[in-house]
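Engineer: Give me coordinates for this.
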Amino acid sequence: MLNRPVKRLASQPSFVFSQHSLQDYADCPRRFWLRYLEQLAWPSPPVEPLEEYERHRLLGEQFHRLAHQAFLGIDLNLLRQLAESDALLSSWWANFMRLFPAVNTGERKVEFALSVPVKQYRLFARFDLIQKHTAPLRWVIWDWKTGEKTSTASRLSQRWQTRVYRYVLVEAGQTIFGQNAPQPQDVEMVYWFAAAPEKSVRLPYSQEQFEKDREDILQWIEWIEKDDVFPPTTEEKRCRFCVYRSFCDRGIAGNLLDWEEEEEEPEAFSFNFDQVTEIHF
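Structural biologist: As a prediction, this is how the structure comes out:
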């Protein structure tokens, strides 16, 4: 463990919160501190075997690029040929092509980034796809998942990704969509699993949940502001997939088959924040 004073959130007044940073703090305050306040490089692989994990991660990135290009109107035969470079990627792409006619309709915002203010900070979300339908008016947030493991509606509804994405879309909706801004009851989020599309999960929203999300987001940020210890989690099974476990002397890497991709890939803030749609109040 690092032998130096604990940095607090006050040391980063322009901090940008996201689904990953909130989930990290919920899972393990120590991981939040190491990743976001100390900003340490990852010392350990999240899963084993490492080679297969790296292959799977890179294929996931390639899938997201291909999906983006499909919405941009790139020739689908060309994209299919690119996907055929790997059998796993090809199978994901075949599944996506069966979905594509349904998601390539209405008003769409692809690989779209939004941020809204919370206190003096920002809360950031980057969407794979926001699809607006008319008759009836509704908005669907699509999120492509390429991990080997799927998840359930009850679990996903509690994850910060679900809560942040739906909240940010509604909170920022007036600026994006004008008079026809999304109301919570008109929004749903769909997790689409590339390897098992039949297990995809739809999560509707509500005014009650929107108000609870707003309250909880503010509460959790205030807890983080006050934290001057950032203790490690007491649930050591979570350490199997933590890249910082060597700092806490906790176990070995988990298996790729048990890994859920959204738990371990923080956003790479490699783009220009000037290009993010930021909502002011």
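Engineer: For the rest of this, base every contact and every neighbour count on C-alpha atoms.
Structural biologist: Noted.
Engineer: distance of the most centrally placed residue in the chain from residue 235?
Structural biologist: Nearest to the geometric centre of the chain sits residue 161, at 5.1 Å (C-alpha atoms, centre = their mean). Taking C-alpha to C-alpha, to the nearest Å as the measure, residue 161 falls 21 Å from residue 235.
Engineer: now do residue 195
Structural biologist: Taking C-alpha to C-alpha, one finds residue 195 at 29 Å from residue 235.
Engineer: out of the two, which sits in the busier spot?
Structural biologist: residue 195 (22 against 9; other C-alpha atoms under 10 Å).
Engineer: Give me the three-state assignment for the residue nearest to the centre of the chain.
Structural biologist: helix (DSSP: H, G, I helix; E, B strand; the rest coil).
Engineer: Work out for me the element residue 174 sits within.
Structural biologist: In the assignment (DSSP states H and E), residue 174 maps to helix 160-177.
Engineer: Following up with a second sequence; could you model it the same way so I can compare the two?
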Amino acid sequence: MLSTSTQLFRLSQGHLNLLAACPRKFQHTYLEQLTAPTDPQQEEYQTLGSRFHLLMQQQEMGLPINSFLQADTQLQTWMTDFANVAPEILTPDNDSQTFRDSEHYRTLQIQDYLLTVIYDLLIADQEKAQIFDWKTYPQPPNKSYLAKNWQTRLYMYVLAETSEYLPNNISMNYWFVQAKDQPKNLQFKYDTRKHKQTEHDLNELLSNLTNWLEQYHQKGPFPQEPASKKSCEYCQYAVLCYSQTNNPVEISSQILPNIDNIQEVSL
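Structural biologist: I've put the predicted structure just below:
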């Protein structure tokens, strides 16, 4: 039983993705709070992504958005294109019994960790629940890659665990508003098998994290990915890892992440 004095470690899908990719990078980023110089273009994309999220939240709440659209032609284009492709999302039926909530926040405790999710939009009726997430980078990733991403897995898992919806009645919908030609939707359907697999993988990852944290408090570092991995060439901590190992790392001159793979931060 958890002691009342124990402080829960809050984790998001971003933490889980980093833990799964490279535990040592998680250590440098979140425990030691080391940061790389901010790339101006990356910062500009993140700001624009945040503004679009705020725009969609304003729209869902029924607040005026004309000032946003008039001030930014990019946002105006995205909103117009999205309204043409998916008008039913932007124009809810006021007489419907459907539940809708933007920036919907949920938490779930597993072991000594508090998992947090924020759905850009949740639409649910008596039978099914749909999670929506807005993406503003140009190129949608490979669908099989996105299916393995902890955002997809955690978001549906938490909803199934914190509601009465069966896994088979839950779906995750990504909308890429800057996709080529017109906004593109990638949908993922959940089921009991995926739920059990996610539960197993999640508990395993969190158990590992507990062991790594105990090791870290004893002055032992988190596990490090093999230097032979190509991802090390583009990691901002490659120089630090190189100095702590005998395995050489060929560091790319472009150690900042590809802007197309950066997920905008939810408000």
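Engineer: buried set for the helix holding residue 174 of structure 1?
Structural biologist: Within helix 160-177 of structure 1, the residues that count as buried by 16 or more other C-alpha atoms under 10 Å are 160-173.
Engineer: Which residues does that helix contact?
Structural biologist: Helix 160-177 of structure 1 is contacted from outside by 18-20, 22-23, 114-116, 123-125, 127, 141, 156-157, 180-184, 187-189, 205, 210, 213-214, 279, using C-alpha atoms under 8 Å, 6 or more residues apart in numbering.
Engineer: Of those residues, select the buried ones using a ChimeraX command.
Structural biologist: In ChimeraX, this line selects whichever of the contacts of helix 160-177 of structure 1 come out buried by 16+ other C-alpha under 10 Å:
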select :18,19,20,22,23,114,115,116,123,124,125,127,141,156,157,181,182,183,184,187,188,189,205,210,213,214,279
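Engineer: Which of the contacts of helix 160-177 of structure 1 fall in strands?
Structural biologist: 18, 114-116, 123-125, 127, 141, 187-189 (DSSP state E).
Engineer: Can you tell me which of those is closest to residue 75 of structure 1?
Structural biologist: Nearest to residue 75 of structure 1 among these: residue 127, at 22.9 Å, using C-alpha to C-alpha.
Engineer: Translate that closest one into the numbering of structure 2.
Structural biologist: Using TM-score structural alignment, the equivalent of residue 127 of structure 1 in structure 2 is residue 119.
Engineer: my read: its match touches residue 130, true?
Structural biologist: No - the pair residue 119 of structure 2 / residue 130 is not scored as a contact, 9.8 Å apart, by C-alpha atoms under 8 Å.
Engineer: start and end residues in structure 1 for stretch 187-201 of structure 2, please.
Structural biologist: Using TM-score structural alignment, stretch 187-201 of structure 2 pairs with 202-216 in structure 1.
Engineer: For the matching stretch, list every residue counted as buried.
Structural biologist: Buried-residue list, stretch 202-216 of structure 1, by 16+ other C-alpha under 10 Å: 202-205, 209-210, 213-214.
Engineer: Let me see the ranges of the helices in the stretch 151-281 of structure 1.
Structural biologist: In the stretch 151-281 of structure 1, the segments counted as helices under DSSP state H, counting those that start in this stretch are 153-156, 160-177, 207-226, 261-264.
Engineer: do you know how far the closest residue to residue 187 of structure 2 other than its chain neighbours is from residue 184 of structure 2?
Structural biologist: Among residues not flanking residue 187 of structure 2 along the chain, residue 173 sits closest, at 4.4 Å (C-alpha to C-alpha, 6 or more residues apart in numbering). Going from residue 173 of structure 2 to residue 184 of structure 2 by C-alpha to C-alpha gives 10 Å.
Engineer: same deal with residue 230 of structure 2?
Structural biologist: For residue 230 of structure 2, the distance to residue 184 of structure 2 - C-alpha to C-alpha - is 30 Å.
Engineer: Please report the distance of the equivalent of residue 23 of structure 2 over in structure 1 from residue 245 of structure 1.
Structural biologist: Using TM-score structural alignment, the equivalent of residue 23 of structure 2 in structure 1 is residue 29. Using C-alpha to C-alpha, residue 29 of structure 1 is found at 13 Å from residue 245 of structure 1.
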